[in-house]
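Peer 1: give the three-dimensional model of this entry:
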Amino acid sequence: MTVALVFAGAMAGAPLRYLTDRAVRNRHDALFPWGTFSVNLIGCLILGGLAGAGMAVPAPLSALLGTGFCGALTTYSTFSYETLQLFERRAYRYAALNVVTTVVACLGAALLGYAAVHALVG
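Peer 2: Next up is the predicted model:
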């Protein structure tokens, strides 16, 4: 049952990642990978919220939303690949900015999601 829930969540998360990335890229013609940054930020906010809910979230829902949906929505591999592409293009400042802002903003989003949901549930 859990495998089916993870699969179902991933079936929603992966296309949403692709569509969000494309929509953001169409609006921002920039060297910085705003699409990947956006999906990672959103995924971290959701995962933080799930963690903040703690035991109030049943295991099946956690598998569906956390592992399945957020696991497919967020992408560390694309983040890494795009950072390497920036280095190859000699856009060193953008590469460093991508690493620093992604790590700091995603940790902040996870903390914000955790704190907000924990305050509501706890």
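Peer 1: CA atoms for contacts and neighbours, from now on please.
Peer 2: OK.
Peer 1: buried ones in stretch 26-36?
Peer 2: Neighbour-count burial for stretch 26-36, with 16 or more other Cα atoms under 10 Å as criterion, is recorded at 32-36.
Peer 1: using CSV, lay out those residues together with secondary structure and distance to V100.
Peer 2: Output for the buried residues of stretch 26-36, formatted as CSV (DSSP: H, G, I helix; E, B strand; the rest coil; distance: Cα to Cα, whole Å):
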residue, secondary structure, distance to V100
F32, coil, 12
P33, coil, 13
W34, helix, 14
G35, helix, 16
T36, helix, 14
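Peer 1: let's see this one next, to set against the first:
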Amino acid sequence: MIRILLIALAGALGTLLRYFVGLWAGRALGTSFPYGTLIVNTAGCFLIALVAQLALTTTLISPTLRLTLTTGFMGGLTTYSSFNLETMNLFRERSWGTGALNLLVTLVGCFLAGVLGLLAAQKLVGE
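Peer 2: Next up, the predicted model:
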């Protein structure tokens, strides 16, 4: 029961962080491109790879903490459903270039962030 509560609390915190990053990005970077979604998806890809690698290769992260961080926090933080909707809307509005840019930058950026998260975890544990 404690594990479920921890995951739910972490999910709420991830969701709140996603909301505040979206607000900040809209104010700081503008609203012509979904910067907030890109930021949280990229950060989430980095963090989930980091946590997963550390959990698999060390005893630094317990199974409960791994679930709390990945399923809870990162589940609330990352927004692939929002990414999908925003990209479809850009294409529907015939903003072909912006839609394609969002698709490319998100996919490549998140993949690279995942690779960096894996490498960071390996560096932390000396692999």
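Peer 1: residue in structure 1 matching T78 of structure 2?
Peer 2: Correspondence of T78 of structure 2 to structure 1, assessed by TM-score structural alignment: T74.
Peer 1: ok, its match - how many residues close by?
Peer 2: Close neighbours of T74 of structure 1, defined as other Cα atoms under 10 Å, add up to 23.
Peer 1: make sure it is actually in contact with R17.
Peer 2: Yes: between T74 of structure 1 and R17 there is a contact at 7.2 Å, judged by Cα atoms under 8 Å.
Peer 1: distance of G76 of structure 2 from I7 of structure 2?
Peer 2: According to Cα to Cα, to the nearest Å, G76 of structure 2 and I7 of structure 2 sit 10 Å apart.
Peer 1: ok, and the closest non-adjacent residue to F32 of structure 1?
Peer 2: In space, and not counting its chain neighbours, F32 of structure 1 is closest to Y94: 6.2 Å by Cα to Cα, 6 or more residues apart in numbering.
Peer 1: which strand or helix spans the aligned residue in structure 2 for the one you found?
Peer 2: Correspondence of Y94 of structure 1 to structure 2, assessed by TM-score structural alignment: T98. Using DSSP states H and E, T98 of structure 2 maps to helix 96-124.
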